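> Quick one: sequence plus predicted model below, questions after.
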Amino acid sequence: MPYSLSTTMTNLPPGAVTGPPTGRGRAHWLRFSPVQPLFRARAAGRLAVLAYHGVTDPRSFGAQLDRLRRLATPVSLQAVERAVAEGRPLPPRSVLITFDDADRTVFTHALPELASRRIPAAAFVIAELIGTDQPFWWHEAEFLARHGGRARSLGSRTEPGRLLAGLKALPDPDRRRSLHELRVSADRQAPPQEQLRPEDLRVLRGSDIAIGNHTLGHPSLSRCDGTTVRAEITGAHLALTQWLGEAPTAFAYPDGGHDPRADAVLRQLGYRLGFLSDQRLGPRLPAHPLRISRLQVDSTTSIRRFDTILSGLEPTLHRWRSSLAAHG
């Protein structure tokens, strides 16, 4: 019988889906909820792709990796590609670790923890930042706004959440123009942020961390015209091919949302895998290789919460509650 969110969440033991909606006790409650074993059993037949950004706490990240080795089967990007090519599902409890944006902590913090446990991973990089000390644009925008930066298109929106939402909602040329206005009007410029270098990418690849495409400048593709979508993907593809000596075959969508125009470009370039950030588990044999689901996780996430993310319980509960709220 196909999996149904509403069916799963309503046909459960009394009290199974009630509990603290927020707060420090939530992770404990979810992990020991009567539905956690049900979700863990279901997850055994699914593919969990974990999407990290930076690794700010190597010790906590190492504990998560140790947990994965006990509960799951870490797999490589190449193993997922082979499963798709051969039409053979991955092993039960398969988990792929990925990193979006790939700041230097992937090299300095994540790599040693992964290598010591022989766990593979994949890092999706923003090509125009490689070899620079340019901060990520969303960090820069927040800093500039705190130091007097203004942009006409944003009005008085200087609170970080509203500011970033406003920038992401703009057509991409307007986003870039607004960033320029923030730079020229701010009292101080954002501090530099050392990024990965081409040689770092080659070291990561040689250490079983595959390198993938995350566009040139990390725009919201839905706010780009077709020419920009193609330029963002193709420009990054060419740069990565030059640095690595081989073409990348995997792509992660900026902001995690699928774009059919990007899908078409990826197919033309020979990409085999594409990753979303939709807070879902996927099938062990991906039905849509350019739309593979992922679960967001942070290196500081507690083991209790990590378990409920890995099983799919916390993401499912979040979607269920969001659905209830949307329907009144």
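Here it is on my side, so go on. Values in this document were obtained by computation on a predicted structure and should not be read as measured data. Residues are numbered from 1 along each chain as shown.
> For the rest of this, base every contact and every neighbour count on C-alpha atoms.
Will do.
> after the helix or strand where residue 142 lies comes which helix or strand?
Here residue 142 is covered by helix 137-146, with elements defined by DSSP states H and E. Along the chain past helix 137-146, the next helix or strand (assigned with DSSP H and E) turns out to be helix 160-169.
> which parts of that following helix are buried?
With burial defined by 16 or more other C-alpha atoms under 10 Å, the residues of helix 160-169 counted as buried are 160, 163-164, 166-168.
> which strands and helices sit next to the stretch of helix or strand residue 229 belongs to?
Per DSSP H and E: residue 229 is located in helix 226-244. For helix 226-244, the elements it packs on are helix 198-206, strand 209-213, helix 260-269, judged by 3 or more C-alpha pairs under 8 Å, 6 or more residues apart in numbering; DSSP states H and E.
> now these in JSON lines, with mean neighbour count?
Formatted as JSON lines, the helices and strands packed on helix 226-244 follow (neighbours: other C-alpha atoms under 10 Å):
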{"stretch": "helix 198-206", "mean neighbour count": "16"}
{"stretch": "strand 209-213", "mean neighbour count": "27"}
{"stretch": "helix 260-269", "mean neighbour count": "15"}
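> among the ones you listed, which is nearest residue 252?
In this view, these are compared for proximity to residue 252 by C-alpha to C-alpha, and strand 209-213 is the closest at 6.5 Å.
> between the closest one and helix 198-206, how big is the angle?
Relative orientation of strand 209-213 and helix 198-206, computed by axes from the mean of the first three to the mean of the last three C-alpha atoms, to 10 degrees: 120 degrees.
> roughly how far apart are residue 177 and residue 141?
Computed with C-alpha to C-alpha, to the nearest Å, the distance linking residue 177 and residue 141 is 12 Å.
> Pick out whichever of those two has more residues nearby.
Looking at residue 177 and residue 141 with other C-alpha atoms under 10 Å, you find the greater number of neighbours at residue 141, namely 27 against 14.
> Secondary structure element holding the nearest residue to that one once chain neighbours are set aside?
Once flanking residues are discounted, residue 141 sits nearest to residue 179: 6.6 Å by C-alpha to C-alpha, 6 or more residues apart in numbering. Element membership for residue 179, per DSSP H and E: helix 172-185.
> Use this one as the comparison:
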Amino acid sequence: MKSLVLVVCILTSIPASVFADTFSDYLSTAERRGKGLVTTYFGAGSYVKSFKQVPGGVFKLDAVSKEGESLSLFMLGDFETLIYGQMITPHIADKAQAGGLPVLEQIAERNKKRISLRKKTTEFVAKYSAGTAAALLNDENFEKDTTEPPAGHLATPQSQSEEESDNVILDKVRGLQHVQLGEGNRELFLFMDLNCPACQQELPHLIEMAKSRSVSIKVIPVAFVKPQDSTDKAIHLLSETNSKARIDRLKLLAQRKSFSQLVSDNKSVVNIKAAQSLQQNNKVFNSLPNIATPYFVANTNYGLITRALVSKAKVEQLIDAITPIAAQTMQSDGPAVSTNADDI
């Protein structure tokens, strides 16, 4: 006896709108990140006129700096790499990393030549110079940093081991050479490149906050934006041992002028102790997650917060959340975790 089996297949289709919404969210995230990078590298007041995705998973941004200069920029798909004539961070020197985009391939070739030239120049300076800052930091006596940055962006301790990890980070940051603004009982650490436009713009606000909000802001100079000039500025700053004089130097050096334009006597750039302090500042800074400047570290009601901030309102919000130093020493269960930490 033969039987007939009828198989009925029901095909369920996923609405196209689901994919459209997901892609729209992706583009929105990319645009927000691109605008944030523009503000970080070109200063508050810079803005993006147009944003679009181009072949190779790259995004093109037409922006305007706060000085009114037109900027043609590219952001790679990692949402962290911004390109303006040459790589801002990190350098691409290999065509294979250019995603098949001709303009990026040209930049990669140009960067490859620049890296080679920079290496030769550094070797020459280290061998023949009487001791510029760049030569000091390339000396064999300086330890090379091989630390991999941690994956987390915001540490919210859930266990004793995680709490200890936060304490280790705080201890490292507290041990760095800095300029202290204010005498409050709450600590706010700021990693600052003296050539960072956003840092320069925020400095007057930070000085005022240190006076009015009972907070001790410890400005830690690093060389991040313009490695050689930022190095010279930072070493000159750290060469000063008097606290008040350091603040005066900080105000002087945090300008959109080169070190040689601001300082006629450059003997301080051969200060070995200051160069070693800067080396340690850079090492700790590079070990932190998602670095950019200005970059803040603070022990708060939400846990340890480590992030770049360019909004005055966000910095004030962060200050309000900082745990007073005395209270930090009394905590036994670790900082409280709050779902509002990402609002900062």
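Thanks, I have it. Only a predicted model underlies this, so the values are computations on that prediction, with no experimental measurement involved.
> Can you give me the TM-score here?
Put the two chains on top of each other and the TM-score (TM-score structural alignment, normalised by the length of structure 1) is 0.26; 154 aligned residues with a C-alpha RMSD of 7.0 Å.
> In contact with residue 63 of structure 1, which residues?
Listed by C-alpha atoms under 8 Å, 6 or more residues apart in numbering, the contact set of residue 63 of structure 1 reads residue 303.
> Can you classify it as helix, strand or coil?
Remark: residue 63 of structure 1 carries the secondary structure label helix [criterion: DSSP: H, G, I helix; E, B strand; the rest coil].
> quick revisit: neighbours around the residue nearest to residue 141 of structure 1, how many?
Around residue 179 of structure 1 sit 21 other residues, with neighbours defined as other C-alpha under 10 Å.
> Okay, buried residues for the helix holding residue 229 of structure 1 please.
Here helix 226-244 of structure 1 shows 229-230, 232-237, 239-240 as buried, counting by 16+ other C-alpha under 10 Å.
> just the angle between the helix holding residue 179 of structure 1 and helix 160-169, please?
130 degrees.
> Which neighbouring elements make contact with helix 172-185 of structure 1?
Counting by 3+ C-alpha pairs under 8 Å, 6+ apart, helix 172-185 of structure 1 packs on helix 137-146, helix 160-169.
> Identify each buried residue in that helix, please.
Per 16+ other C-alpha under 10 Å, helix 172-185 of structure 1 contains these buried residues: 172, 175-176, 178-179, 181-183, 185.
> re earlier: just name the closest of the buried residues of helix 160-169 of structure 1 to residue 81 of structure 1, please.
residue 168 (31.4 Å).
> That closest one is in contact with residue 174, isn't it?
No: at 9.8 Å, residue 168 of structure 1 and residue 174 do not qualify as touching, with contact defined as C-alpha atoms under 8 Å.
> distance of residue 227 of structure 1 from residue 325 of structure 1?
Using C-alpha to C-alpha, which is the criterion applied here, residue 227 of structure 1 is 38 Å from residue 325 of structure 1.
> same thing with residue 81 of structure 1?
For residue 81 of structure 1, the distance to residue 325 of structure 1 (C-alpha to C-alpha) stands at 38 Å.
> show me where the stretch 1-150 of structure 1 has strands.
Per DSSP state E, counting those that start in this stretch, the stretch 1-150 of structure 1 has strands spanning 46-52, 73-74, 94-101, 121-125. These are given in chain order.
> Show me the one of these that comes nearest residue 309 of structure 1.
Ranking the strands of the stretch 1-150 of structure 1 by their distance to residue 309 of structure 1 (criterion: C-alpha to C-alpha) puts strand 46-52 first, at 9.1 Å.
> Report the angle between that closest one and strand 121-125.
Computed by the same axes, to 10 degrees, the angle between strand 46-52 of structure 1 and strand 121-125 is 50 degrees.
> which secondary structure elements does strand 46-52 of structure 1 contact?
Secondary elements touching strand 46-52 of structure 1 (3+ C-alpha pairs under 8 Å, 6+ apart): strand 94-101, strand 282-283, strand 295-296.
> hang on, residue 307 of structure 2 is in a helix, isn't it?
No: under three-state DSSP, residue 307 of structure 2 sits outside any helix and is assigned strand.
> That one is in contact with residue 285, isn't it?
No: between residue 307 of structure 2 and residue 285 there is no contact under C-alpha under 8 Å: 11.1 Å.
> which one of those two has more residues nearby?
Using other C-alpha under 10 Å, the more surrounded residue of residue 307 of structure 2 and residue 285 is residue 285, with 23 against 20.
> Including distance to residue 321 of structure 1, could the buried residues of helix 172-185 of structure 1 go into JSON lines?
Converted to JSON lines, these look like this (distance: C-alpha to C-alpha, whole Å):
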{"residue": "172", "distance to residue 321 of structure 1": "32"}
{"residue": "175", "distance to residue 321 of structure 1": "32"}
{"residue": "176", "distance to residue 321 of structure 1": "35"}
{"residue": "178", "distance to residue 321 of structure 1": "35"}
{"residue": "179", "distance to residue 321 of structure 1": "35"}
{"residue": "181", "distance to residue 321 of structure 1": "39"}
{"residue": "182", "distance to residue 321 of structure 1": "37"}
{"residue": "183", "distance to residue 321 of structure 1": "40"}
{"residue": "185", "distance to residue 321 of structure 1": "42"}
